[in-house]
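In: Predicted model and sequence follow; I will ask about them next.
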Amino acid sequence: MRHKKIGRKLSRTSSHRKSMLRNMSTSLLEYEIIKTTLNKAKELRRFVEPIINSSKKKNLSNYRYVSQVLKSKKIVAKLFNDISKIMEGRKGGYTRIIKCGFRKGDNSKMAYIELVGRNKKRTLKNP
């Protein structure tokens, strides 16, 4: 039985899943919108929202935590300087999932995941 087993396994080992979520969160914070499968988007939301929440309070321990998770100094700087200012008034719900149909090859459900309050003028880098 799977009682109290939270999260999706996504048919991956734990190390692969952790690495994939780190890479996807880095891409999401860099481009502010990415296209992925619906299940990955839902799991990414659970992974990236605590990171954004901890970046709102700027202290050394939060900076170390975020840089340990994301592994990219450029993205950590963008998160603490730009994205945290946009999300300052929000208490949660930093991401939005928009369903966008099915993938042509295997008919899996696809979705865009984006940061709420992102710059609308940018074009999609990862359609």
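Out: That came in fine, so what should we check first? Numbers count the residues shown, from 1 in each chain.
In: hey, let's count contacts and neighbours off CA atoms from now on
Out: Will do.
In: so Lys35, which of the three states?
Out: strand (DSSP: H, G, I helix; E, B strand; the rest coil).
In: how much space between it and Tyr63?
Out: Using CA to CA, to the nearest Å, Lys35 is found at 27 Å from Tyr63.
In: Next one: Ile33 relative to Ile52, how far apart?
Out: 15 Å.
In: Could you do Glu114 as well?
Out: 13 Å.
In: again with Ser61
Out: Distance from Ser61 to Ile52, by CA to CA: 14 Å.
In: Neighbour count for those two, which is higher?
Out: Taking other CA atoms under 10 Å, Ser61 and Ile52 do not tie; Ile52 has more neighbours (20 against 11).
In: helices and strands around the strand or helix carrying Arg45, which ones?
Out: In this assignment (DSSP states H and E), Arg45 forms part of helix 38-55. Applying 3 or more CA pairs under 8 Å, 6 or more residues apart in numbering; DSSP states H and E, one finds that helix 38-55 contacts helix 14-31, helix 60-70, strand 95-102, strand 109-115.
In: And here is the other one:
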Amino acid sequence: MRHGKKHNHLGRKAEHRQALLMNLSIALITHKRITTTLAKAKALRVHLEPLVTKAKDDSTHNRRVVFSYLQNKEAIKELFDVIGPKVGDRPGGYLRIIKIGFRRSDASDMAIIEFVDFNELYNPGAEAKADGKRRRRGRGGKGKTEAAPAATSTTTEVVETTEEVAEEAEDKE
């Protein structure tokens, strides 16, 4: 029975599972996007996101801790030098899982797992949006009060422009 066991065993012993997650992590760090089964992608997200959080603070201790999980110098360099600074302001959620259907041979669920900040198709305005403001959804009324004045100012501009267009049309007649 699996009482109280919170992680997916993936049909492997512990050492095999750790080796699998290590190899998937190295592949994802080097390629920024990989295709695998949905169960492996979900397990990989749980395994890799704490390591990316450690990569945000580049210190010798954090490098050694992450190296104990990955055992690959090139992947550590890529993680701390490229990925860490790029996700430095993100409070979590560094990986995205996209379901892509079923594998033809055994009909297992397949998925693409990728780093969120390295895909320009899903966030094309990421450079324009990065103005230093934090955008998090919460229960506070801050977002509602900020959105209301912006909406009124745009509506007044639209009303003024339509009045100007109407005046120009009257002048032409």
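Out: Sure thing, it's come through. Predicted model, so just to flag it, every value in this text is computed and none were measured.
In: and the helix holding Arg45 of structure 1, which stretch of structure 2?
Out: Aligning helix 38-55 of structure 1 against structure 2 (TM-score structural alignment) gives residues 38-55.
In: how big is the offset of the matching stretch relative to structure 1?
Out: Once fitted to structure 1, stretch 38-55 of structure 2 is off its aligned match by 0.4 Å on average (mean CA distance after the TM-score superposition for structure 1).
In: List the buried residues in that stretch.
Out: Neighbour counts over stretch 38-55 of structure 2 (16 or more other CA atoms under 10 Å) mark 38, 40-45, 47-49, 51-55 as buried.
In: equivalent range in structure 1 for stretch 2-14 of structure 2?
Out: Using TM-score structural alignment, the residues of structure 1 aligned to stretch 2-14 of structure 2 are 2-14.
In: Please enumerate residues in contact with the matching stretch?
Out: 17, 39-40, 43 (CA atoms under 8 Å, 6 or more residues apart in numbering).
In: 7 Å instead?
Out: Contacts of stretch 2-14 of structure 1 with the rest of the structure, by CA atoms under 7 Å, 6 or more residues apart in numbering, involve Glu43.
In: can you check stretch 49-64 of structure 1 too?
Out: Residues from elsewhere that reach stretch 49-64 of structure 1 (CA under 7 Å, 6+ apart): 66, 79-80, 84, 88, 94.
In: Could you do stretch 92-106 of structure 1 as well?
Out: With contact meaning CA under 7 Å, 6+ apart, stretch 92-106 of structure 1 is reached by 45, 49, 108-116.
In: do stretch 74-83 of structure 1 as well
Out: Contact with stretch 74-83 of structure 1 is made by 26, 29-30, 55, 66-67, as judged by CA under 7 Å, 6+ apart.
In: can I get those residues in JSON lines with distance to Lys99 of structure 1?
Out: Conversion of these to JSON lines gives the following (distance: CA to CA, whole Å):
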{"residue": "Thr26", "distance to Lys99 of structure 1": "21"}
{"residue": "Leu29", "distance to Lys99 of structure 1": "19"}
{"residue": "Glu30", "distance to Lys99 of structure 1": "21"}
{"residue": "Ser55", "distance to Lys99 of structure 1": "27"}
{"residue": "Val66", "distance to Lys99 of structure 1": "28"}
{"residue": "Ser67", "distance to Lys99 of structure 1": "30"}
